[in-house]
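Chemist: Here is my input, please return the structure:
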Amino acid sequence: MLYLICYDITANKTRKIIHDTLLCYGEKINLSVFELSIKENKMQKLIKDFSALINPKTDTIKIYPLKSLHLAKTLGKELSSEYYI
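Modeler: This next block holds a predicted model:
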């Protein structure tokens, strides 16, 4: 499944952990926006792990499941396709 994930994390240490973890699973498309192509069970594990890391009063992580990458339009530099099946 393809996901778009964006976050707003206040603590530098937590933000770095989340950033580095997301880099392992997908591609950064902006400072705090990632595209991931992973299985649902792996996404559920990331959600559980991230929920334990963040401060729910100050931090936000948004996860948008995308039906198909083929529906997305890109203007400008294309990203690598190595993460897409």
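Chemist: From here on, just use CA atoms for contacts and neighbour counts.
Modeler: Fine.
Chemist: Name the helix or strand for E35, please.
Modeler: Assigned by DSSP states H and E, E35 falls within strand 33-37.
Chemist: Next SSE downstream of that strand?
Modeler: helix 40-53.
Chemist: what helix or strand is I18 on?
Modeler: helix 12-25.
Chemist: Could you check the angle that helix makes with strand 33-37?
Modeler: Inter-element angle recorded for helix 12-25 and strand 33-37: 40 degrees (by axes from the mean of the first three to the mean of the last three C-alpha atoms, to 10 degrees).
Chemist: Second input sequence below; structure requested for side-by-side comparison:
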Amino acid sequence: MEEDDQEKARRESHARLVALKVASVEAQARATAEGYSSEAWAPWRAAAGAYQAALTEHAAAFGLNRYEVERAVNEEVLHPEPNE
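Modeler: Model prediction:
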């Protein structure tokens, strides 16, 4: 794979991670808006699991430190920079 192709694939994979993290955060907000029930929290668990699996796959595919990738995605989703 050419470097440009690999960088494009990395960016696309990163964007997928961000989308999965956003979906997980949104599912968490819905799940915790009311009291606990296994059925209500199932979508959150599924979304979080999909994000974690994709995170592991992304780090392995691009030779990155999984912790650092997760930190960067969390920062991007949970603590975005204000628009200047």
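Chemist: Tell me how they score on TM after superposing.
Modeler: After superposition, the two chains reach a TM-score of 0.34 (TM-score structural alignment, normalised by the length of the second structure), with 45 aligned residues with a C-alpha RMSD of 3.3 Å.
Chemist: Skipping adjacent residues, who's closest to E76 of the second structure in space?
Modeler: The spatially closest residue to E76 of the second structure, leaving aside those adjacent along the chain, is V18, at 7.7 Å (C-alpha to C-alpha, 6 or more residues apart in numbering).
Chemist: no, scratch that, I was asking about S13 of the second structure
Modeler: Sequence neighbours aside, H58 is the residue nearest to S13 of the second structure in space, at 6.6 Å (criterion: C-alpha to C-alpha, 6+ apart).
Chemist: which stretch of helix or strand covers that neighbour?
Modeler: helix 38-62.
Chemist: list the buried ones in that helix?
Modeler: 40-41, 43-45, 47-48, 50-52, 54-56, 58-59 (16 or more other C-alpha atoms under 10 Å).
Chemist: Which other helices and strands does that helix contact?
Modeler: Contact here means 3 or more C-alpha pairs under 8 Å, 6 or more residues apart in numbering; DSSP states H and E; on that basis helix 38-62 of the second structure packs against helix 3-32, helix 66-78.
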